[in-house]
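Chemist: Here is a sequence with its predicted model. Questions after.
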Amino acid sequence: LERNKTEGQTKTEGQTKTEGQAKTEGQAKTEGQAKTEEQAKTEGQAKTEGQAKTEGQAKTEGQAKTEEQAKTEGQAKTEEQAKTEGQAKTEEQAKTEGHAKTEGHTKTEGQAKTEGHTKTEGQTKTEGQAKTEGYAKTEGQAKKEGQTAVTGLDLFDHQYKLLFKAPIDTVI
């Protein structure tokens, strides 16, 4: 019985040792595997995030470019429109505001000034634009600041003075 007990115990101890070892090895394997998977996951995630960032950036840059372009085109359109509208307004105003006697004069020389002056005399577009937009600005500004607004008649006189570099009375 004593001997059987000892053999049994040895067997059990040996078995326990092997099982313990197997457990430890298995655990080590699982932990190593978990570590590798975790690492792979992190690397994959980092890659995806980096990619997402790059794609996002590309999208934003593309969008910014498109918006910039749209803005520039829109601005150009608005300026062109303002120019055309301002020109039409100036001609209309000149005709309407008691300048019936200078109508023929306006048509030949005034129109040449409005339409062809820039072309003939090589004045810059900016000056012509400044003329139209600047007056509009002055009127709006004067209104805002509570000053007397520049009237169409004053504008007309001023434009004539600019054209002939003489008072309007002298010209007429």
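Modeler: Looks like it came in fine. Numbers count the residues shown, from 1 in each chain.
Chemist: only C-alpha atoms for contact and neighbour calcs from this point on.
Modeler: OK.
Chemist: Regarding this protein, what is its longest helix?
Modeler: What stands out as the longest helix in the chain, according to DSSP state H, is helix 2-96.
Chemist: helices or strands next to that helix in the packing?
Modeler: Here helix 2-96 touches helix 125-145, helix 152-164, going by 3 or more Cα pairs under 8 Å, 6 or more residues apart in numbering; DSSP states H and E.
Chemist: Please repeat the previous calculation with a cut-off of 10 Å.
Modeler: Applying 3 or more Cα pairs under 10 Å, 6 or more residues apart in numbering; DSSP states H and E, one finds that helix 2-96 makes contact with helix 103-105, helix 125-145, helix 152-164.
Chemist: One more to weigh against that first structure:
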Amino acid sequence: MAEWPRIQKFCHQLSAQSSGPAVLDLGDLRVECHVADSDRWAVVLHRLRIDWQVPHTRTPTRQHFYRLVESWCATVDYLTEPLQVVEWEPREWTALVRSARPAEWPDGRLSYYELWWYGLSNPWQVRLERKSAAADEPVQTIGMVWSRDVLARCIMDAHRLWRQLWSTAPAE
């Protein structure tokens, strides 16, 4: 895809020295990275947010939204642990997705991914965070340590799945 070089460049230029969130805008996909730390090979993300702009020539349905959530969770199997839908609220077009089970990360902390999905308005959105799961401390958001290549792949997968979703939908 033509967006791949832009996505790679964005991921490889992320720095903790940037003020505010780093933003990549591809038109129908907008990515916001809250970078806590970085080095040559990896970034520590406090939060990752992805917005998908529903094409004005399409009528979104709950089924489209659910299909995006399910397909994205199945596609990003290269993250530390598998994801599963925990809560689905069809009237509100929201979904809560978490890691199937907490896992110990290379930093030694037991944690899980938490993703909040919103699809009632345009753009659709997902917010991805890592939460601590230690029994002796309250749940808190902690940094996600990702290689820059994994982050680029995640963004590319989000863009590819979005294009696939609407390429099969009938136009209005």
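Modeler: Right, received. Where do you want to start? What you are looking at is a predicted structure, and each value in this text was computed from that prediction instead of being measured.
Chemist: TM-score for these two?
Modeler: For this chain pair, the superposition-based TM-score is 0.23 by TM-score structural alignment, normalised by the length of the first structure; 73 aligned residues with a Cα RMSD of 5.5 Å.
Chemist: what about the helices and strands packed on helix 2-96 of the first structure, which gets the closest to Lys29 of the first structure?
Modeler: Of all those, helix 125-145 sits nearest to Lys29 of the first structure, with 78.3 Å by Cα to Cα.
Chemist: Would you mark the buried spots in that closest one?
Modeler: Neighbour counts over helix 125-145 of the first structure (16 or more other Cα atoms under 10 Å) mark Gly128, Gln129, Lys131, Thr132, Glu133, Tyr135, Ala136, Glu139 as buried.
Chemist: can you tell me which residues contact the fifth one?
Modeler: Contact partners of Glu133 of the first structure, counting by Cα atoms under 10 Å, 6 or more residues apart in numbering, are Glu79, Ala82, Lys83, Gly86, Thr126, Glu127, Glu139.
Chemist: The last one and Glu79 of the first structure, how far apart?
Modeler: Read it as Glu139 of the first structure. Separation of Glu139 of the first structure from Glu79 of the first structure (Cα to Cα, to the nearest Å) stands at 18 Å.
Chemist: Check the fifth one too.
Modeler: Taking Cα to Cα as the measure, Thr126 of the first structure and Glu79 of the first structure are separated by 11 Å.
Chemist: Give me the packing partners of the one helix or strand Leu96 of the second structure maps to, helices and strands only.
Modeler: Leu96 of the second structure is part of strand 94-99 when elements are defined by DSSP states H and E. Packing partners of strand 94-99 of the second structure (3+ Cα pairs under 10 Å, 6+ apart): helix 62-75, strand 83-89, strand 110-118, strand 124-132.
Chemist: In TSV, list the ones you listed along with mean neighbour count.
Modeler: Putting those into TSV (neighbours: other Cα atoms under 10 Å) gives the following:
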stretch	mean neighbour count
helix 62-75	17
strand 83-89	15
strand 110-118	22
strand 124-132	21
